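K.L.:
Just a sequence and a predicted model for now, questions to come.
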Amino acid sequence: MPTYWTIAAAAFRQYSTYRLATVAGVFTNSVFGLIRASILFAAITTAGGELSGYTIAQAATYVWLGQALLAPIEAFGTREVSQRVHQGDVAIDLLRPTSFLGLYYAQKLGRAAFLLLGRGVPPLLIGALLTGLALPEDPLSYLLGALSLLLAITVAFLTDMLVNLTAFWLLETRGLTVVYTAVMNLLSGFLIPIVWFPDWLLSIARATPFPSMIQTPIDTLSGRVPPLEALPLLGTQLGWTAVLTAAALLMLHAGVRSVEVQGG
């Protein structure tokens, strides 16, 4: 366990050196947050001040929490593992005295911790100043929200890892990454709350792990879903974590066998 803490801390320090990129990320996040907020405000105002349970204040909170989560969960995906597979460097990872998934999960947590503090919190504070936020009164919402955030990062890591592991069989994974990113951003609730979806699309979204990455932590942290009602949502996140972990382990095992069979 100390090994993984060391890896996570190293990842945190590594990303803390990218100061200019962090400032640029905060600026971009803030600008897009204002754009998204204006669109949602217009829709809610047109609907008479409330739309599917969202008021202006709740929509503002939804937008700014979404912008804060964008970097930590890495909503646009990563390609590090797939590139290492294609370059053959994955052999080094498999020989390390650590779990393959554990190694990259520790790096993910360290990276996500910095991205949350460096690129997530500042836009959230800017949003609080410019549009205001509807924050929960029950302290339990913050505790459950923190747990939901950790689970959201974990689910996002595992789904992204599944996409990356297809590199064991595909010569190029960029197209799959683009498709994954588009579907994830829609069904996770990042673009609009999933309760605004038509019933058929809402059913599809809830049958996937994507809402566990964005919609669930936002609902829990904002208090829009009370703590007792949030517990089943966290249970869903835990369920997806277990399923995706098993899928990633099986996929990794099959991928390693595929490389060995091919003489790699």
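P.N.:
Alright, I've got the coordinates.
K.L.:
hey, let's count contacts and neighbours off CA atoms from now on
P.N.:
OK.
K.L.:
And for residue 114, the neighbour number?
P.N.:
For residue 114, the count of nearby residues is 21 (other Cα atoms under 10 Å).
K.L.:
nearest residue to it other than its sequence neighbours?
P.N.:
In space, and not counting its chain neighbours, residue 114 is closest to residue 12: 5.6 Å by Cα to Cα, 6 or more residues apart in numbering.
K.L.:
Contacts for stretch 111-128 next, please.
P.N.:
With Cα atoms under 8 Å, 6 or more residues apart in numbering as the test, stretch 111-128 has contacts from 8, 11-12, 15-16, 22-23, 25-27, 29-30, 33-34, 60, 64-65, 67-73, 133, 153.
K.L.:
buried sites along the one helix or strand residue 68 maps to?
P.N.:
Assigned by DSSP states H and E, residue 68 belongs to helix 56-70. Buried residues in helix 56-70, counted by 16 or more other Cα atoms under 10 Å: 56, 58-70.
K.L.:
quick one: the closest residue to residue 59 other than its chain neighbours from residue 34, how far?
P.N.:
Leaving aside its sequence neighbours, residue 59 sits nearest to residue 40 (Cα to Cα, 6+ apart; 6.7 Å). Distance from residue 40 to residue 34, counting by Cα to Cα, to the nearest Å: 10 Å.
K.L.:
So what's the residue count around residue 180?
P.N.:
Neighbours of residue 180 using other Cα under 10 Å come to 17.
K.L.:
let's bring in a second model and compare:
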Amino acid sequence: MSSIPDTILQGMDFTEGYGDTVSSVAAAARSGCRKRVRRDNRGWNALHEAAAAGSKECVQDILSAGGGSSGGASDYVNSLTHEGESACYLAAQRGHLAAVQLLLKAHSNINQLTNNLSCPLYAAVDGGLTAVVELLVSRGAEVNRTHTSSCWTCLHQAVYKGHSDIVRVLANRSNLEAPDDHKISPLFVAAQYGQQECLEILVNAGANVNTQAADLATPLLIASQEGHQGCVDLLLDHGADPNISCSLNGPSFPFMPLLSLDTSVSSRG
């Protein structure tokens, strides 16, 4: 039988959790009270609230009341909200490093997916929370799993957001050529969105500068189309080939868009 107090495991409390009218679970954790209460209408329990609020003391007390490493305690630590969020996910998403450390020590599932295919690491990457990312990676978080409907990895997301410190953490641990649903690699994303520092990190880590997407577009093509001159120069300096055909519908090369633009400008002059 679980040693978790009955008050934790009671039935649902359907008190709404709005900003000015919180549930009893939220009120207890946010005020620093160590009272253990039941779930609310979102499926949140006391541990979810304490983790989301970053209340280290509350998290510690609730985990201690759970009975250490018993099966019931493990189930409680890994219990999910109606959105599939674990306490570890909520703490990681908000950058509460100490809470994440406590939850991992209590055997929280570090790779638990939410309903929308996120996880603690992906949430921390998205938020630019470098210290949390470093902790999760050091504890064995899966770095190459795909997330979102576009099949992006954590490295794709870090590059897209321009979180260069996180790209450095992930670059030597991730599949640099991981394709999304359009065969776009993280380096391609860096070129597309003009994330020059991230692009340089990936190039220096050995990413392929001549990778091609499903439509045969290259990083050099997309960087030139988007007008990211610094990325164009960097790619050329590191061996990007301007003679690769980049179209499924006949010859098309990276600098054709720029040549066409120059011609149109000249004709107007």
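P.N.:
Great, that's in hand. Predicted model only: the values in this text are computed from it and were never measured.
K.L.:
TM-score for these two?
P.N.:
The TM-score (TM-score structural alignment, normalised by the length of the first structure) is 0.24; 108 aligned residues with a Cα RMSD of 6.3 Å.
K.L.:
returning to what we had before: more neighbours: which of residue 40 and residue 34 of the first structure?
P.N.:
Set residue 40 of the first structure next to residue 34 and count neighbours by other Cα under 10 Å: residue 40 wins out with 23 against 20.
K.L.:
from memory that one sits against residue 61, does it?
P.N.:
No: Residue 40 of the first structure is beyond contact range of residue 61, at 11.2 Å (criterion: Cα atoms under 8 Å).
K.L.:
Select the longest helix from the first structure.
P.N.:
In the first structure, ranked by residue count with DSSP state H as the criterion, the top helix is helix 227-261.
K.L.:
Centre of the chain to that one, how far?
P.N.:
15 Å (Cα atoms, centre = their mean, to the nearest Å).
K.L.:
In terms of secondary structure, what does that helix contact?
P.N.:
Judged by 3 or more Cα pairs under 8 Å, 6 or more residues apart in numbering; DSSP states H and E, the packing partners of helix 227-261 of the first structure are helix 139-165, helix 215-222.
K.L.:
List the buried residues of that helix.
P.N.:
227, 230, 233-234, 236-238, 240-241, 244-245, 248, 251-252, 255-256.
K.L.:
Which of the helices or strands spans residue 122 of the first structure?
P.N.:
Here residue 122 of the first structure, judged by DSSP H and E, is contained in helix 121-130.
K.L.:
ok now that helix, how far from the chain's centre?
P.N.:
Helix 121-130 of the first structure has its C-alpha centroid displaced from the chain centroid by 19 Å (Cα atoms, centre = their mean).
K.L.:
which residues in the stretch 1-150 of the first structure form helices?
P.N.:
Here the stretch 1-150 of the first structure has its helices, by DSSP state H, counting those that start in this stretch, at 2-16, 19-46, 56-70, 80-87, 90-95, 100-115, 121-130, 139-165.
K.L.:
helix or strand right after the helix or strand hosting residue 202 of the second structure?
P.N.:
Using DSSP H and E, residue 202 of the second structure sits in helix 196-205. Per DSSP H and E, the first helix or strand lying C-terminal to helix 196-205 of the second structure is helix 219-225.
K.L.:
For the following helix or strand past that following helix, name the packing helices and strands.
P.N.:
Downstream of helix 219-225 of the second structure, the first helix or strand assigned by DSSP H and E is helix 229-237. Judged by 3+ Cα pairs under 8 Å, 6+ apart, the packing partners of helix 229-237 of the second structure are helix 196-205, helix 219-225.
K.L.:
Of all those, which one is nearest residue 235 of the second structure?
P.N.:
Comparing those against residue 235 of the second structure with Cα to Cα, the closest turns out to be helix 219-225 (6.6 Å).
K.L.:
Could I get the buried residue list for the host helix or strand of residue 260 of the second structure?
P.N.:
Per DSSP H and E, residue 260 of the second structure falls inside helix 256-268. The neighbour-count check on helix 256-268 of the second structure (16+ other Cα under 10 Å) flags residue 257 as buried.
K.L.:
Show me what it is in contact with.
P.N.:
So helix 256-268 of the second structure is contacted by 224, 225 (Cα under 8 Å, 6+ apart).
K.L.:
what comes up buried for the helix or strand containing residue 88 of the second structure?
P.N.:
Residue 88 of the second structure is part of helix 87-93 when elements are defined by DSSP H and E. Going by neighbour count (16+ other Cα under 10 Å), the buried part of helix 87-93 of the second structure is 87, 88, 89, 90, 91, 92, 93.
K.L.:
Give me the packing partners of that helix, helices and strands only.
P.N.:
helix 46-53, helix 97-105, helix 120-126.
K.L.:
could those go into a markdown table alongside mean neighbour count and distance to residue 205 of the second structure?
P.N.:
Formatted as a markdown table, those follow (neighbours: other Cα atoms under 10 Å; distance: least, Cα to Cα, whole Å):
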| stretch | mean neighbour count | distance to residue 205 of the second structure |
| --- | --- | --- |
| helix 46-53 | 27 | 35 |
| helix 97-105 | 20 | 28 |
| helix 120-126 | 26 | 19 |
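K.L.:
Quick one: these as CSV, columns for distance to residue 137 of the second structure too.
P.N.:
Output for these, formatted as CSV (distance: least, Cα to Cα, whole Å):
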stretch, distance to residue 137 of the second structure
helix 46-53, 19
helix 97-105, 12
helix 120-126, 8
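K.L.:
tally of neighbours for the residue lying closest to residue 190 of the second structure once chain neighbours are set aside?
P.N.:
What sits nearest to residue 190 of the second structure in space, not counting adjacent residues and going by Cα to Cα, 6+ apart, is residue 199, at 5.3 Å. Number of residues near residue 199 of the second structure (other Cα under 10 Å) recorded here: 28.
K.L.:
Was I right to think residue 199 of the second structure contacts residue 191?
P.N.:
Yes: using Cα under 8 Å, residue 199 of the second structure is in contact with residue 191, at 6.7 Å.
K.L.:
Give me the common contacts of these two.
P.N.:
Common neighbours of residue 199 of the second structure and residue 191 (Cα under 8 Å, 6+ apart) are residue 231.
K.L.:
Surely residue 191 of the second structure is within a helix?
P.N.:
Yes: assessed by DSSP: H, G, I helix; E, B strand; the rest coil, residue 191 of the second structure belongs to a helix.
K.L.:
show me what contacts it?
P.N.:
Applying Cα under 8 Å, 6+ apart to residue 191 of the second structure gives the contacts 199, 219, 220, 222, 223, 228, 231, 232.
K.L.:
Can you name the two of those that sit furthest apart?
P.N.:
199 and 222 (13.1 Å).
K.L.:
Residue 26 of the first structure and residue 145 of the first structure, how far apart?
P.N.:
22 Å.
K.L.:
Equivalent analysis for residue 185 of the first structure, please.
P.N.:
The gap separating residue 185 of the first structure from residue 145 of the first structure is 20 Å, by Cα to Cα.
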